[in-house]
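Enquirer: Starting from these lines, generate the structure:
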Amino acid sequence: MPATDPQSTPVLKHPEHIDEFLLYRLHNLARLATQGVGLMFRRELGISRRDWRILAFVGKYPDASLTRLAELAALDMVVASRCVANMVKKGLIAKTRLPENKRVTVLALTEAGRIAYEQARLSGQRYNTEFAACLSDEEAVLLDALLKRMELQAAQLTQREIARSGPLPLLSEDVE
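Expert: This is a model prediction of the structure:
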């Protein structure tokens, strides 16, 4: 017989209203957290969250093309291009052509970009530490394992939906 006690029915598995849906709650959590870190980046470093993301991926994958960077950073190509152009103008990213293939342009951090990247990395690390401070060490380890499991499940469900429907064009709300 199914449980009738509301406390025994996991709301995340059986939501009744959108504000109980796991995806909505995760979205809301991410929105709140990224808003806070974005304000910190603007105040402390004069860069946006998206700038930080671009700096982080160019720092990690130097000599990536714009197409590869957009893919790595999970950004729409137009958004990535506009962001990179702005960061080139600010002197944080340099564009160079490959000597062996002049048609290919690759990206790298400038010296100012490396300094901004390191400052943003340290600020982001500090913010992340403060954000996770509400968890015990055991809870943090458990949450990490749960997030990995949920990421795998989300990837599998997405692949299933692509197989059923085909990939859909991105909506404006999907583009960051």
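Enquirer: Only C-alpha atoms from now on, for both contacts and neighbour counts.
Expert: OK.
Enquirer: just the helices in the protein please.
Expert: For the chain, the helices defined by DSSP state H occupy 22-45, 49-60, 66-72, 77-89, 111-132, 137-165.
Enquirer: Next, the angle from the last one to helix 111-132.
Expert: Read it as helix 137-165. 110 degrees (axes from the mean of the first three to the mean of the last three C-alpha atoms, to 10 degrees).
Enquirer: In the longest strand along the chain, which residues are buried?
Expert: For the chain, the strand with the greatest residue count under DSSP state E is strand 101-109. By 16 or more other C-alpha atoms under 10 Å, the buried positions in strand 101-109 come out as 105, 106, 107, 108, 109.
Enquirer: cool, and stretch 29-46?
Expert: Buried-residue list, stretch 29-46, by 16+ other C-alpha under 10 Å: 37, 38, 40, 41.
Enquirer: now the other sequence, so there's something to compare against:
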Amino acid sequence: MESEILELESFLPYRLYRLADVVSREFSKIYRDRHGLTRPEWRTLSGLGQHGTMTATALGEQSAMHKTKVSRAVAELERRRWLTRTADDHDRRVERLALTKAGLAAYREMVPLAKAFERELLARLGEEERSAIAKGVAALEACLGQDKVGAITLD
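Expert: As a prediction, this is how the structure comes out:
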């Protein structure tokens, strides 16, 4: 009978989801309080801030967001005048998205806050725990084919 029961509290995919959600919610307080951004808007802003000009499709892939969430985030950031859309020279169906000066300023303001959040989060762990997490996450990313998405370092 025991094999027919799944204890979610010890099921690794569920634990990883819950942990990621809690960390994301804690971090969201910073960009929500500072700029009134939603998670998709923050992910869009940070993707463009990191990579420069991107398409909505590329943003969705980079941030693991559904195209409707990307579309709404792009529309809101455009409404704020934080990003611009430019038609692609080779394919008029494709738009290139880029941050404006105001969008870049907001992104640059958030970078040190994001890094401080990460430092404070990791400071709660010992050096061995940080190393174990970095290695474990990298191993899971590699075996699931996600290692090219972006390796993390927790040192």
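Enquirer: ok, back up a step: centre of the chain to the longest strand of the first structure, how far?
Expert: 24 Å (C-alpha atoms, centre = their mean, to the nearest Å).
Enquirer: In the second structure, what residue corresponds to residue 42 of the first structure?
Expert: Aligned by TM-score structural alignment, residue 42 of the first structure pairs with residue 32 of the second structure.
Enquirer: residues contacting the residue nearest to its match when sequence neighbours are not counted?
Expert: Distances taken as C-alpha to C-alpha, 6 or more residues apart in numbering place residue 38 nearest to residue 32 of the second structure, at 6.4 Å, with adjacent residues excluded. Neighbouring residues of residue 38 of the second structure by C-alpha atoms under 8 Å, 6 or more residues apart in numbering: 28, 31, 32.
Enquirer: would you list the residues you listed in TSV and tack on distance to residue 131 of the second structure?
Expert: Listed next are the contacts of residue 38 of the second structure as TSV, based on distance: C-alpha to C-alpha, whole Å:
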residue	distance to residue 131 of the second structure
28	25
31	28
32	30
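Enquirer: For residue 48 of the second structure, state which of these is nearest.
Expert: Ranked by distance to residue 48 of the second structure (C-alpha to C-alpha), those are led by residue 31 at 15.6 Å.
Enquirer: which ones are touching that closest one?
Expert: Here residue 31 of the second structure is in contact with 37, 38, 42, 110 (C-alpha under 8 Å, 6+ apart).
Enquirer: Which position in the second structure pairs with residue 133 of the first structure?
Expert: Aligned partner of residue 133 of the first structure by TM-score structural alignment: residue 123.
Enquirer: What is the aligned counterpart of residue 97 of the second structure in the first structure?
Expert: In the first structure, residue 97 of the second structure lands on residue 107 (TM-score structural alignment).
Enquirer: Hmm, residue 127 of the first structure is touching residue 39, no?
Expert: No - Residue 127 of the first structure lies out of contact with residue 39 (C-alpha atoms under 8 Å); the separation is 11.2 Å.
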